[in-house]
Each structure stands twice: as C-alpha cells, then as structure tokens.
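Participant: A structural model of the following input is requested.
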Amino acid sequence: MALEHVDEFYVVATTGALYIFRENGTVYNYLSLGGISDIAINGDALLVTLVSQDFPNVRAFSFPALQPLWSFEPQMDVFDMSLIWTKRQTRSWRAKAVPEGFGVASGYTFYLLSRSGELLGNFTADSDIWDFPEDGDYYLATQEGALYVVGGDFRLKEKLNLCEAYELIDRVSNTSLGVFPRSIWEVNSHVAVCEDGTVHFLNGGNPVRVRTYTSNQLYSYYYQARRETGYGMQMFRNLKLVEDGNLSVVYTPEKLSVFDGSRLSWEEDESVAAVDIYDGKVYVLSVSRLGLETLKEYNATDGELLGKVEVKGLSCSGGDRKILAGENILVVSACEIKLLDSSGKLLWYLPISNKAGFIENGDFRVFFTDTEKMRREGMEFYSLFAMQGGRVLWRYSLPSDMAKKGHLSDVHIIGNNTVVATYSADGDDRLVVIWRNGTSLVLNGTDRFYAGVLDRYLLNASIMTFVENYSFSQLDNIPEEFKYGVDLDPDRWGEGNVLLWLEILRRLPVSVEAMEGIRDALNNLENYRMDRRIFGVDPCAFNGDGYQDLLVTGDSYFLVRDGLTLEEIFFKDSQSWRYRDNRLNRQYLSNFTADWFTDGGGAVCIDDSNGDGMGELFLTGRNGNVTMLFSNKGNYSVRWRGYYKNLKSDWVVELGDIDGDGVSDVVLSTWVQDRPDNIFFISSRDARVRYAFTPNQYFFRPSVDDIDGDGVNESILAYENDGAVLVVFSPSYKFEYTEFREFWETWNSYGKVMPAEIVPDMDGDGYKEIVVGVYRRWGDPGMLLLFFSGKDQELIKQVFVEGREEELSPEEWRLIPDIRRFGNLLAFVVPGWGVEGKLGVYNLDSQRVEAYVNHGAREVVDYGKDAVMIGSSGEVFWLDLGAFPSPQVSVEGPVVHVTSDPDYYTSIYVDSGLAASGRDESFDMRLSNGEHEVIVSLADEEGLQKLFVHHIRTFTSSDLGVLNVIVLVLAAGYIVFKVRAKWK
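Facilitator: The predicted structure is shown next:
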C-alpha cells in the first residue's frame, strides 16, 4: 500500500488497484492492477512496481491521465527445475523518484531508469533489495542484513553487516539446522531497521532494540520457514520506518519509538496500525479488535499527547492500513479510503470493501461492497455500482453524514432499472433511490408522518400554535347537537348562548370536527406517529403495469410505492383504532385497514398467480398467524391461514417457485431458545411445508434444474447443523449428502458455501447428475469434483482437478464456496490459503479443465450467456474464453515445435510436467519416442488462463534406425523371393 499527495491529487495504491482522487473526494482516475508493491511520481510520470513475474512488472503511466508510457522487465539468471540456467523476471519491491528519473529495487538488483524508461545503470547485491534512499550515494537495504553503499557510478563503496543472523539449533540433537540472515527492511539517512527487532544508526552509536522475540517464537518461526524470510512470511516488514528531516519514527504493531538523529527521544507502548509525521506532530492510527479506529496526535519532540479522536469508519479488522498526514489526513484500509480534517471530522470516503454481492434484472446488474460484519450480523454496506453489457453505468457511495449514523442494509431493482437501497440508522431509516442515469434521492419509507390525514393538521405550524394556546373547555361547554350543527334553535339554547357559541366556533382555524380530531391525536400523539423503521423491502409487479413496484414493511403497517413514480399506491395499517377512534381518520378506516391485517408483522408480494395482473400478498403476524391473500383486481381475499409458534414475524422472504405449481413460495423462521432458528420453506398456494431444517447458517439456490424429468426443477440447499449438510430437493425428489462435515472454514474465508450443481445426464439413464466440489483442508493442494448419479445417487465419477489421486479421507476435505454450470462448462472456486485461490473452468464434453482465472475467487454468477467471477477482493471479471489465440503444435521426428503469441505468458506441460515457459513466440522440445500429452497454457495480464490439449507421437533417431532395418529386411526378403522365383 502506498500513498502520495501531489498538487490537487491524492494517489492511493492498494495491492489490486490505483486510485487518483481530487482533494474534494472525486475519483479522477482508476486503474486495476494486481500485485502493486509501490508507486513513485516524478513530474507528469507515475511509476508502478508489481510483485507479479509473468509480465513486465515495472510500468510507467502519464500522471494523472494514467495512459501507458513504457514498461521495464527486470530479469536475472536462475537455475530452473530443468537444471538449466534461464532468465526469469524478479519481483519488484520498491520505487522512488530520483533526480535522474526513477529508482527501482527488483530482486537482487537496483536499477536507475530515466523518465523515458532508459536504463541508466544498475547494481546487483547478493539478496533481495528492500529499500534504497539516495543522497548522492545509494544505500541498499537487503535481505541478507547488509547495507550496501553504492556510488553514483554504481560501484560498491562499502558493505555494512548490520542485522544479526539467527542460528537454528535442533532442540533434540543440539546441532545446527542452519543460519538464517535477517533483513534490513527500511533505511533513511540516519537509521536502518532490522528484522531482528533492532534499530541501527548510520552515523555511529549503539543499536537500540525496539522489538524482542522469545526463543520459542524465534525457534517456531524459523523452524517452520526453513528459508530466508521473504514476501508473504510472518516476519515480513515486522518493523516499519517513517521519517521527517532529522526525525525517525520506528513502529511495530505494539510499540512506537521516536528518534532524533541517533538519540531515542520517546517511546509509547500501544496498538499501532499506521504512523505519519507532519508539522512537528506524530499521527498514530490505532485499531481495536473490533476494527474501531482511533487517531492520536503527539508532539514529535517530547511525546506529549495533543489530541485523540475516534474515527468513524467501516468495520475492518484485517489487512494493512496507512495514513498520510498534512493539512488533512488521508486514512486507507482494506475496507475504505477516507479523508479527515485536523480535528478528525470525516470529509469524504470511498468504500473499497473486499466482498462483493450483486442483484440483477436481465443484463442489468448491481454490485455492492460487503463488510466482515455482513456475514455475522446481516447485510451492511456503503456503496453500489451498476453495470450493463460489461459497462459501468454509475457508482454510488453513501454520503459521509449518513455513513456516520447508519449503513445500507438491503438493495432491490424496481421500475425501469431503478435501484432502491434501504438505509438503516437506529430507527431513522430511509430509502435511497438511484435512477439509471446515476442521480439519486433519499425518501422516508412512507410519506406519512402521522396516521391517516393528521399530517394536514399536526404539521401545520399556525394551526398547532393556536391549538397549543387554546382551552378546549370552551368546546366542552357547547352541547354536542349545537356544536355539530344538528340543532341551532335559539329558543332552545337561548340567544345569548347561541351568539357566544357561534363566536367560539367562528374563531377556530379549522372545523370543530378537525379540532376534536386534533385533540384526540394530541392525547395519543406517539401512537399516531408513523414509526420510521423499515423492516423489509420487497419488489414485485403489484399494480399490473409490467414494472416492478416496491412493497415496504414498517412497524405495524405496509405500503406499496409505484415502481415508476415512487408514489404510494397502496397502504394498510394494522392499528385500526387510529382510524376508528379519531374523527378525522374515520373516513379512511376502510381504505387504510383490513380485517386480514390486524397484528402487524411482515409482508411480501407474490407475483400474479390468478391472471388478474395484480400481485398477491403473503403476511406474517406477531401472534404467529400467517395469511396468504389472492388479489381480484386489487381486492384481496384470504386463500388460507396458518399458525407458527414463536414466529419471527418481521422476517419473511419470497423464494420464487420451488415446487413447480406456478406460484412463488416463501421462507419463514421461528425462534427456539438456546438453539438456532427453525427455517420453513412454505408453498404459497397450499401452505404445505416443502422443506424444514434447523441451520446455524445456510445458502440456497431455488429451482436450479430438473433432475428426474417430472417438470419440476430441483433446488440446492447447503447448511450447517453439527456439520455441513447438502440437500438437492423438490416435492418428489431428495438427495442428501453429509460426507464432508466441515462448513465454517469455507464460510469464514469466503462468506458462502454453495458447492453443488446439476449437470446433464452422464450415464444414459435419463436422469441428470449432481456434481459436488471439495478441496483439501491442509497439506498439499487438492481439488476434486465428485459426480453423483441423479437416479440412484451413487458416485459415478471423480475428477482430481488439482493434486494427486488418492483415497478420500472426509475429515481432510471441505466443501468449496461456489460452482455454476454454463452450457457445457462448469465454473468453480478453487480455494487456496485464506481467501486466495482461483477460479477453475471444467469442460463437461472434453472432461478436462479448460481454463483458470488466477485471482482470489469468491463466487461465480451468470450474466446472460457469460460467466462472471466475483473476486475475494471485490473484483468483477468477465470470462471470455473465446478471446485467446490458439497455439500451434507440430512434430518433426523427436522435436515438438510450439508457436504461441508473445503477448501471453505461455507454459507448456508434457505428460503433466512443466517443460517450458515464457513470453516467447516459439518453443522447441526434444522428447522421447512414443505418445505424449502436450498442454499449452496461455495466460493474459488479467490472470485469465486457457489450456489447449494436444496428443502427439514423436519418433527418435533410434526409432528411425529400427524402421530402416525393418525396411532393409523387407527389401532383402523381396530380392530373395524374386531371385528364387527366377531360378525356378
């Protein structure tokens, strides 16, 4: 992660992307690049270094336009698996702007490049170079713990061995297992920081230890590593350094140490995530275990705490963090980029959270950024973007003032691709509406503030001013018959009374009926107020105009907003007394209440099932009642009622048609003390329970495909209850699989467990089959596809996608996060350590893996006819396997010749072993005689890799000799036969 502030721009480089912001928070430019290690800006040129090794990993772009300028490919000779020396690109770690252009540390070599990409000079050390400050000479910090001082002519002037190596002693035999050099991670003109926890002073003085490791920690780490500490290891950059003039700040996750030259000025033991120095102040960002951030400001000279502020941000407990201090303070984490003013006030932010979800309407798809909290406590996100036809239509981030108080918790598509998200803020909830052109509007769940027509009066300031100062006893002294105009006879009431009462009524700002209604409302004001909480939002074709409308459930009421105009077109309130007992509202009793909605709860809309063009309704009540209503041109009647004890009435979800009866079905939940909730999949047509289970967590794909040919699609359910359970079911079919019990490891890493798919008939019995993906939990990598007969549910085939073929031990394997079929292709997530891994594509016809996407994959979805991968860092990838050129393979005797495209990285495997690789146009390989399988892999810069399989036969010179002997023998036999024939 790297940050820069240049002129009016902030530049942020994360591991997967480069962002350029204006100071007001507007995204000026963006570039997706995997594996960014550092950036440097020199005038109108920006240099990016990458850790990837297949394509040039030093790249220059114009700044701020980010147009490609040039690239550089640092290489060194390595001894490869084929026991030959070959050139291999090195990982590039560090980039800095220098007067001549740019300095780059890549592998063992420091390079000096001009701004136009010309190599001006280089120096090679004996190990990886991590850092290189410059003051006329270059100071190269290396992995071997030595500091190389190199002159401007690239000649070594001095080599200082600073970091103490570690000797690993076997605790049983007491013999040395090896000596491990330890890195200098960073260096400036005053100090160098070492992996062993010490700070060394370049101008003299004894080193200071700021981090101490126990002998057990060191033994455990280096015994497991068995190699020099490097990229991706636990101790990688365990000490970090920030400088400003003569001041150096060295920090670890647990401690902060400030040096003035070679003198330790002050220290602070505290949680440290990121540090920067500006204007004589040290800014320290701390993060709690729950991901809450605190920004502290210290006097750089004496360590006095000048200020402390809690920073409102997205929950993000993992990943790196960095801050850039100035007049304002830029804070970057794995979840968001945000700018604070000097008091800690949030000025703007951009969520970059690393889990992406989506919803769709045809080829219109909306993606939202997830947070860790989403998987534990429900949906919580702060930004959205929409795509159609592979093009981004708009991006939306929740305004910072709203983000301080709440978050987005749900999102739907209605009308003409209008997006509606639910904003949740401790009872002050809202609807965020985003139209197709990206413009947005924030609405209340309901336009009504008070029940019925009370808004007309209770929100009128002049009326309420009169009412507040009015004595209602004047009205109470007027007889009811006179007050309401039934009997105005002065002979009966007396002329004086009549004149008095008429004057009292004349002075009222509203009718007497309205005054009495206002008094009724004021006596129960809170009960008349419409609660701002939004319990649920559900899209459906409610009014029959062909567009999706929006059903909103609040506290004791629900309403429908038109999908095109967003106006309220239907409203029902379960609190009928608010209309029956109040004079103003009585006229609305029949419109706003119904005898089938009397105890609040939830509501969802079921698409039209009886042909009247109007949506049906499914209601859940707080007393446990559930009601299915069918519409007759908007007039609703009860089709059936049911009862569920301990029903969670505010939670009901429409599933789609899972039983093939033409009516969308629903899922309900009931709570049980000290146990997970019971989940019920209910038929909306006849109230039957189609499936019931008690999960700690579950994932569901409704109506996937028809296995048994009965015309009803089966659904796929994966859940956890004392172990993983996988079920494929319909009313007349059930497949249950519990062989692989581990569930939480996959869920914790990916937030999803959906490891099964339905594929075409493979054994000719007329039933489609079920495929389940599993992968190895530990040890060597392994990925396996298990194909089960849809008819007898027996295992009919297993395919080892990765790893060696072996006996399956279920406790060593777990279910994969996701798998989907696209025609004859199966796309599936191949997990790695943590959330790393990739996406695999298996061809059902050729029965081979056809492609990989070499990015951390979380989910795969269909986008029309295309497959789209959702990356574990929030990326969205389109899988276009047809875009690759086909490599040519030919055979001449014992030599196999492969012609490829140098724009792709080519890897050639012969009989499962890597034979050649690189970005060359042609490859020649001499093979032994016989049949061989040659797999040519092409990979592009985006990480998409396609495999081409060829079966060949080679002939060596010995084969030709044998053939020649055979030919000679046959020829000799022919001659003998002819001679004999002649003599006869």
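
Participant: For the rest of this, base every contact and every neighbour count on C-alpha atoms.
Facilitator: Will do.

Participant: Secondary structure class of Asn216, three-state.
Facilitator: The local conformation at Asn216, judged by DSSP: H, G, I helix; E, B strand; the rest coil, is helix.

Participant: what does the one 3 residues further on give?
Facilitator: Three-state assignment for Tyr219 (three-state DSSP): helix.

Participant: Hmm, it is touching Tyr166, no?
Facilitator: No - the criterion here is Cα atoms under 8 Å, and Tyr219 misses it with Tyr166 at 9.3 Å.

Participant: in the chain, which residue is closest to the centre?
Facilitator: For the chain, Lys355 is the residue whose C-alpha lies nearest the centre (Cα atoms, centre = their mean; 1.3 Å).

Participant: hang on, the earlier thing: looking at Tyr219 and Tyr166, which has the bigger crowd around it?
Facilitator: Just comparing Tyr219 and Tyr166: by other Cα atoms under 10 Å the higher neighbour count belongs to Tyr219, 18 against 15.

Participant: let's see this one next to it:
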Amino acid sequence: LSFPDLKKIWEFRPEMLVFDDRMVWQKKETKSWRVKLSGKNILVASGYTLYLLNPEGKPIKNLTIEDDIWDFLEKNGKIYIASQNGYIYTADKNLSLQDKVKICNGYVLINPVTNETVMEITRSVWQVSQELYVACEDGSVYHIPTGKRIQIMEYSQSYLNTYYSGIRRETSLTDKLYKNIKLLNTPNGTLAYSSSVLSMLKEGESKWKISTRIEALDFYSGKIYIHHGIRYNREIISIVNLDGEEEKTLSTSTLSACTPSQYLLHVSDKGIVIVSNCEIKLVSDNGEIVWYIPTEGRLSYISSENITVAFPDTRYRYFENLIFYSIILPESGHVFILPKEMRENGYLQDVKILYGNVVLLYINSTTGEGEILIVDAKTGRLKKRLKASDKTYAGALDKYLLDPQTIRMLQDFDFSLLDEIPSEVLEGRIGEAIANHGLENVQRWLKVLENLPFPPEVMHSLKDVMDHVQDFRLNSRIRRIDICDINGDGIKDLLISSENLITARDGKTLKEIWLVDREKWRYELPVNEEYMKNSTQPWMNEDIILLCAGDVNIDGRDDVFAVSHRFIGFLESVGEGNYKFRWNRSLKDVGWEDAFTVPDVDGNHARELVIPIWRRDARSVAEIIDSRTGRIIFTIPGDTFWIMPEAGDLNGDGTNESIILFEDYGAKLTVFSPGFEWKYEKITRFHDLWNKYGIHAPAVVMDVTDDGVKDLVFAVTEEDGGIKIVEFDVKDDIPVKTVTVEKSRWKKREEDWMYVNAMAQSENFVAFSAPVPEWRNDRRGTVYLWDIEREKPLMIIHLDAKSMILNDKNLMIFGMDGRIAKINLKGKEEKPYELSLKGGKIKIFSPEKYITVYINGKLSASGYEITNFMLSPGKKNLQIRVRDASGIEKIFFESVNLEGINIIP
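Facilitator: Reported below is the predicted structural model:
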C-alpha cells in the first residue's frame, strides 16, 4: 500500500494444493502469519512456506517446511524459522535450508483410565526475538546462543491432559495456549510474558519476574506499559520500570455494553493507542481520551424518508436498552461519532429519523439526565443539542430564576417586609387600610411596594420558590423518544417522555409545541396560574411514558399509548394538545420502561403495544395489546422473540397475518391473526445462533404457489454449513417445497437445523444469511442472493450478516464486524470470465478473481485467476462461482456437451 493514502500498489496471494474433505485437490490461499523487510526485499511467512518477494511483489525464492511457520528472524546472515512442529529451522539468505533443531518437545497424551499412550501432539515455537530467545508452547523460553531454558509458565499434568484431549487445530479460538508466551525486544533485554507473568531476560537468564494480569504490553522510552484489562468499568494501565517496579497507574473509561476480548497496545510520544474489538482510542499519560473510534460491529438499521441509519446493536432481546456510540449513514458514507467529552459520561440509547434529520437520545450515565442530538442525515454533522424542554423551571419561573441579578436580589431581599403588609394595601383598599392601620403605616407599606422589583403577587410566589428552588426545576431524565404527529400539521413531531414530564417538539422547526407536567402544584402559584391549563392534564397523574399509536380516531392527530409501572392505557386526541383515555387498566409487574409499539397486528389499522410482564415464580411473558380495546391479542412466552407485523395474507381471509419466532422449549415459528393461529415446531434449536446474532428475522412471505395467497418462506441451516429454503402453504397447512442450497456433510434430523438470523425479499429475489454458531470458528458467515423462481443462487457475499435490506435495485448488508456492503442489482451482468473448451479439457480464466466450479452439483475444481480440468463425455451442467477481493462471489451457469472418449490421466 502507498502511504498515507493507503492505495493498493500490488498484492501477493500465497497458495498451496490441498486435498480437501470432498476428495478434491484445490488451490487454497494460505494464512499469512508474518511479514518483514529483508533489505529492499520482503519476507512473507504463509502456511508452510517462507517467500522472498522483490519490491514489486514478485516471488524470487521460497522455502517450504513440514508445518506452519509462525515467525522468523533474519540475523548474522541466517534466517531462523519458528514452526508449529516445535523446530527452529535455519536457512541462509537464499532460503537454502541449513539445519533444524527441536526446541519444543511434543506432549504425550495418555489415557488416564488405561494408562495407554493415545498420541504425541506437537507443540509450537511461537516467536524468535532479536537476542535469539525462542518462545515455546510448553511455557518456556529457550536461548539459542547459551542453550539455556527459562520456564515462564508452569502447567499441571491434569490441565495439559484435558487441554490436549480437546484441542482443535489449527489455531482455533478455543486454543488457550495459542501464543501463550510472547517476546518483546528492549534495549535492556528481552521481555517474555504470558497472560499472568512478566519476566526480563538477559544473557540467557531471568533477571526478574512478576505476576500480574496482562492483556497487552508495549515498551517505550525506558518504560514498560502493561494493559491489565477492566477493573470497575475502567481500563487499567501500569507503567513499570526496567527493574520490574511499578511507577504509575492510569485508568481510562470503557464503552458500555461492549466487552473487549482482545487488546493491542502501542505507545509513542503522541500517547497510548489502545485497540480492542470495541474501539480504537488514543489516551494521554493521565488517562484522558484524546480521540476514539468505536468498532463494536453488530449493525442493525432503521429506514424512513429514504434515509437509512445503521447503528451497533448489542441487544439480544427487544426489552433491552440500546447502547451505542456512533451511527453510519450508508447513502452518504458519513459517520457520526459521539463527541469524546460526551462519551466519557454517557452513551446513545435511541435513534429516530425526523424530517431529514437523525434524532439521537443521549443519556448521561452519571447524572441520569438525557439530551436530544440532532444530526444532519446528509453530512453526519451535529446540528443541535436539545433538552427535553426549552424551559428549565415550571411556568413563568424561567424569567426570574435564570437571571443571576434577580436571584441575588431575591436572596438579599427581606421578605418579612412583604409579609407584614395587610391585604387591604395589597388589594388597593387604601382608605380602609388607613382606617384600620393608620396613615403612617400605610405610607411605609406603599413605599415598600413602590420599591419592589416585581408585583407583590410575584414576590410572594418567588418567596415560596426560593425556599426549594430545585423542586420547581423540570426533570431532564429522558426515558423515551418517539415520532408522531402531535399538532396535526401532517408532519411528524418528536415526542419526548421524561420523568414526570411529557414534551413534544415540532418536526420541522424542533421548537417546543407541547408540555405536560405531572406536578400540578407548581402551577398553583399566582405567578404560574396562567400556565395551569396548558401545562397540566387530568390524565397525567402518574410518571408515564407515551408511545405513538397512529391516528386511531381519524381526527388528523396521532393518538398515543400511556404506560406506567401500574397501568397501561390508550389516550386519544380530543383537540389541540388535549387527550382523554379511551381505555386503561391496571397491571402488576409490567416492564413499563421497556414497552414498544409495532405496526398493526389485528387488522384495525393502528399500531399495537408490546409489553413485558414479569411474573413471580413463573416465566416472564410479552403481551401484544390492541390499541382500540386494550385486549390481549397474543401472549408470547418468555422475552426472547422476533415479530413481523402485517406480514401478509397467508390464509386467504383478506386480513394480513403476523409472524413471530420465539423460544418455548425449542424454536416456535407462529403465524397468527384474529381467530387464526398456525405453528411450525419441527425446527427446535434456538440459542446456538441467537446467542451470537441476537434478534432474528428468518422468514419472508411471497406467493410461491400462484394462488393469489401469500406463502411462508424461511431458511434454515445446520452447524456444518448445510442450508435449505423451506416453502410452506399456510392456508392449506402443507409443505410446498424444500430446496437444498448447500448440501449437509452428514444426514441431519429435522431438529438439528436452526433458523437463519436474517432474511429479506424483493419482488424477484430473496436474500438470506448463512450464519455460523458462536462455538464454530473454522468458517465465517455469508449471505446468499437467491432466485426463488428458478431455484438458483445468484450471488454469495462473504460477510457475516446481522441484518439486511433488499429491493430490486440494491442489496445492503449490515455486518457483524461493522462493515456495510451495498451491491447494485440493476443491469445485465456480464460474465467476468472466459471459458474455453478443447477436447475434454476446460479452461476458465478470470483476472484477479477466485474461481470455483461445480459439475452436476459437486465441487470439482478451483483456483485463483485460472483453473483447468478434464471432463468425460456427455452433457454437463457447470456452476461457476467467481469471487473478487471484496468477498462478492457471483454465480453463473453453463452447459457443455462433450462427444467422444477422453482419457483422463
């Protein structure tokens, strides 16, 4: 790559022939573990081979050994090669092998019951340091010049026997001893460290050794920097001198809802760069964050007004709070990251789209207060920061309590002078006052009134307020935001539910248009009486959340659900800013702060409420509540489910059914509408994928039987990579077809399959994920684009998907790793390869592409840029898959008919 623009100059793809489990010789790209400069040339360790490349990326020479190469060191005219089989190989600069020495002995695995030897397992040499220290998998470090061995880590026999009995090669994430000892060069010696031990090595001996938790380590300017991981929600870094003594400890904040699994540390004069799967950040010497880039991944999206917003979604249930720090705008390519000063104290908890803007709810985790962030949907720039209300204090009190001069005057004012003035004087009955109290007193009181900064009734009110000012402050603890038309102008507005306060802002101007305060006593003050009517409502007697339900009573204004910890209800509009309960009912143990709404489920053209009910001594449930009547439409066992409201008419009754996937002693896929319910319970495995991907969307509806009624189409997979599409006629309760997309390696029972985590449809295609269970690490998830009518795959995208959007123009995939892939589906696809046939030999050429060929459904050949293979006589159907560097694998179909006899060597 060029620097700093990072444009590709050339690439080198190491390959080797592999006889795979399908009995096919294939060229496979090997894993590259190390790249180093060798003068003007480049050394690359990949697979079993060490390559020497020239500056143009062309191989000059190579050396292949018997096992994986983890590391190498060029020193004194020799190249020392560390391998998985425990040897150090020595070669010259021309890559001619000179010697090999066994450094790490294998482990003899013994059956503890029979005491018989099961096998001998090789143990790796992980690394070679500049001072020729060699890190071994057995927990030791070997010094080549002196022949001395230093034991860094000790492992018990029982641990090793258990470990090597269950190990999965190669380099699986379950391999706890993978690179268990690491080396770092310093001017004063070599640092050897594991996850719990740090030692300074010099002249073949350990000068000192300390025990401490080590997640990552670096050396800079005579100091050792140790990342200890997280303690009490803070990342801890120790600074240790060359004698192993701790000189300083600093801590820095972490991202909520993301647990780092790996760290990298790099220290320079700019500060400390900390890299994890959650974020990349630069930290100063005192632990303050200079800048950060969130990298959580697990992208979900919302889409409205031709705007799509992607955001990290770590939830596994609808009833969990969102916590994220950035959004991505795929159309423009812009990213908004929460400013670092706000990230230190809080997080983003919700996202909406409103009149060309992205609305974000920010929660300060220290104070609990909320704030509304308005981000431009085109540029990704922060436009405004708003509170729930423009007011700080109830009613007219802002006018007085926000003015420092007024506050000082009120604090200095002697209210006893005001208290002694009789009502006759205050009410202007001066003659009566003189008769009752005397002229001199009345004149003195009139002078007091004359010098008052505000009318006496205001002063009386402010006296009461000054005794407990904070009680008149409007609460800024925002609980929820929603989008609906509050003022009836046809433009959606922002509805904000705060603690004891409901406000709304105009969708176009963002000005405050509605405020309802639960604390009615605040408006009984004379100074606030004029605000009583518009700032309080009879229905606001509880701390509640309002959720938009749509215009149910068809008066031009949206109606709302009201949810509190003791009841739920439905408020319908009865005029400007006024609502009344259409129905309400008491509830116990309702998770009111987690309630949400979904589109119409029962055919009444209004949104429905979904609430969690926490039952004592029983499993919790989720209830779907009808907006018009408050009746329970459907009860979902548990709190782990996915719902597709208004999926389509699947039983031919003219009403759209909804689909729910939930877990109830196995996966349950249910189609329902008023008076109708259909279940599919043959697929039982549930948590294998849900625990990794979270909320699923495994089904779509489309008319595959051409009878004018929608059918259910869902995709399932199994742990070894088999994939099927199942089409079901719900109306007649009969399976239509099961199409095998990828064959299973072994025969599977129905209960061995699992619903995929993401599926989408357009008029002509369906797209679905091929997810991988969390405990499988030998392959990655992909996405298939499928022609449902021709029953053929069109494309495979090598991206592990969290969610996706599909229409006839584009497929947009939101990845688990945070990437977004947007594939254009318009226009005729030109074949990106050349196919030639000569005799029985076929040659396929595709520049800079990886080619895979299936013949009559069986994998038969593969290769990078070019592949050759022989065919026997007869008609053959070829499936040609061509994959580019971005991971998009397009699929084409060819048919060839060979005559004569070919002898295949």
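
Participant: quick revisit: just give me the match in the second structure for the residue nearest to the centre of the first structure.
Facilitator: Residue correspondence to the second structure (TM-score structural alignment): Lys355 of the first structure is matched to Arg298.

Participant: residues contacting the residue found closest to Ile224 of the second structure once you drop the neighbours it is linked to in the chain?
Facilitator: Take Ile224 of the second structure and drop its neighbours on the chain: the residue closest to it by Cα to Cα, 6 or more residues apart in numbering is Val240, 4.9 Å away. Applying Cα atoms under 8 Å, 6 or more residues apart in numbering to Val240 of the second structure gives the contacts 223-226, 246-248.

Participant: The same query, at a cut-off of 10 Å, please.
Facilitator: 219, 222-226, 246-249 (Cα atoms under 10 Å, 6 or more residues apart in numbering).

Participant: Just the element for the aligned partner of it in the first structure, please.
Facilitator: Mapped onto the first structure by TM-score structural alignment, Val240 of the second structure lines up with Tyr298. If you go by DSSP states H and E, Tyr298 of the first structure is part of strand 293-299.

Participant: That strand vs the second structure, mean deviation?
Facilitator: Strand 293-299 of the first structure differs from its equivalent in the second structure by a mean of 1.6 Å after superposition (mean Cα distance after the TM-score superposition for the first structure).

Participant: for the first structure, what's the longest helix?
Facilitator: Across the first structure, the longest stretch assigned as helix under DSSP state H is helix 957-983.

Participant: which residues in the stretch 501-650 of the second structure form strands?
Facilitator: 501-505, 512-517, 545-550, 559-563, 567-573, 579-586, 596-598, 608-613, 621-625, 632-637, 641-648 (DSSP state E, counting those that start in this stretch).

Participant: Could you save those as JSON lines and add columns showing mean neighbour count and distance to Glu865 of the second structure?
Facilitator: Converted to JSON lines, the strands of the stretch 501-650 of the second structure look like this (neighbours: other Cα atoms under 10 Å; distance: least, Cα to Cα, whole Å):
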{"stretch": "strand 501-505", "mean neighbour count": "24", "distance to Glu865 of the second structure": "58"}
{"stretch": "strand 512-517", "mean neighbour count": "20", "distance to Glu865 of the second structure": "62"}
{"stretch": "strand 545-550", "mean neighbour count": "26", "distance to Glu865 of the second structure": "56"}
{"stretch": "strand 559-563", "mean neighbour count": "26", "distance to Glu865 of the second structure": "60"}
{"stretch": "strand 567-573", "mean neighbour count": "23", "distance to Glu865 of the second structure": "64"}
{"stretch": "strand 579-586", "mean neighbour count": "14", "distance to Glu865 of the second structure": "68"}
{"stretch": "strand 596-598", "mean neighbour count": "19", "distance to Glu865 of the second structure": "49"}
{"stretch": "strand 608-613", "mean neighbour count": "25", "distance to Glu865 of the second structure": "53"}
{"stretch": "strand 621-625", "mean neighbour count": "21", "distance to Glu865 of the second structure": "54"}
{"stretch": "strand 632-637", "mean neighbour count": "16", "distance to Glu865 of the second structure": "52"}
{"stretch": "strand 641-648", "mean neighbour count": "21", "distance to Glu865 of the second structure": "43"}
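
Participant: Quickly note the distance from the nearest residue to the match of Lys355 of the first structure once chain neighbours are set aside to Lys802 of the second structure.
Facilitator: Excluding the flanking residues, the one nearest Arg298 of the second structure by Cα to Cα, 6+ apart is Met816, at 4.0 Å. As judged by Cα to Cα, to the nearest Å, Met816 of the second structure and Lys802 of the second structure stand 5 Å apart.

Participant: do the same with Gly86 of the second structure
Facilitator: Counting by Cα to Cα, the gap from Gly86 of the second structure to Lys802 of the second structure is 40 Å.

Participant: Same question for Leu462 of the second structure.
Facilitator: The value you get for Leu462 of the second structure to Lys802 of the second structure, if Cα to Cα is used, is 56 Å.

Participant: Among the two, which residue is more densely surrounded?
Facilitator: Comparing Leu462 of the second structure with Lys802 by other Cα under 10 Å, the one with more neighbours is Lys802, at 30 against 22.

Participant: what's the matching residue for that one over in the first structure?
Facilitator: Per TM-score structural alignment, Lys802 of the second structure is aligned with Arg858.

Participant: dump the residue contacts of its match.
Facilitator: Arg858 of the first structure neighbours (Cα under 10 Å, 6+ apart): 355-357, 749-753, 816-818, 828-831, 835-839, 869-875.

Participant: and what of Phe948 of the first structure?
Facilitator: Neighbour list for Phe948 of the first structure: 849-851, 886-889, 908, 934-938 [criterion: Cα under 10 Å, 6+ apart].

Participant: could you redo the last one with a cut-off of 7 Å?
Facilitator: For Phe948 of the first structure, the contact set (Cα atoms under 7 Å, 6 or more residues apart in numbering) comprises 935-937.
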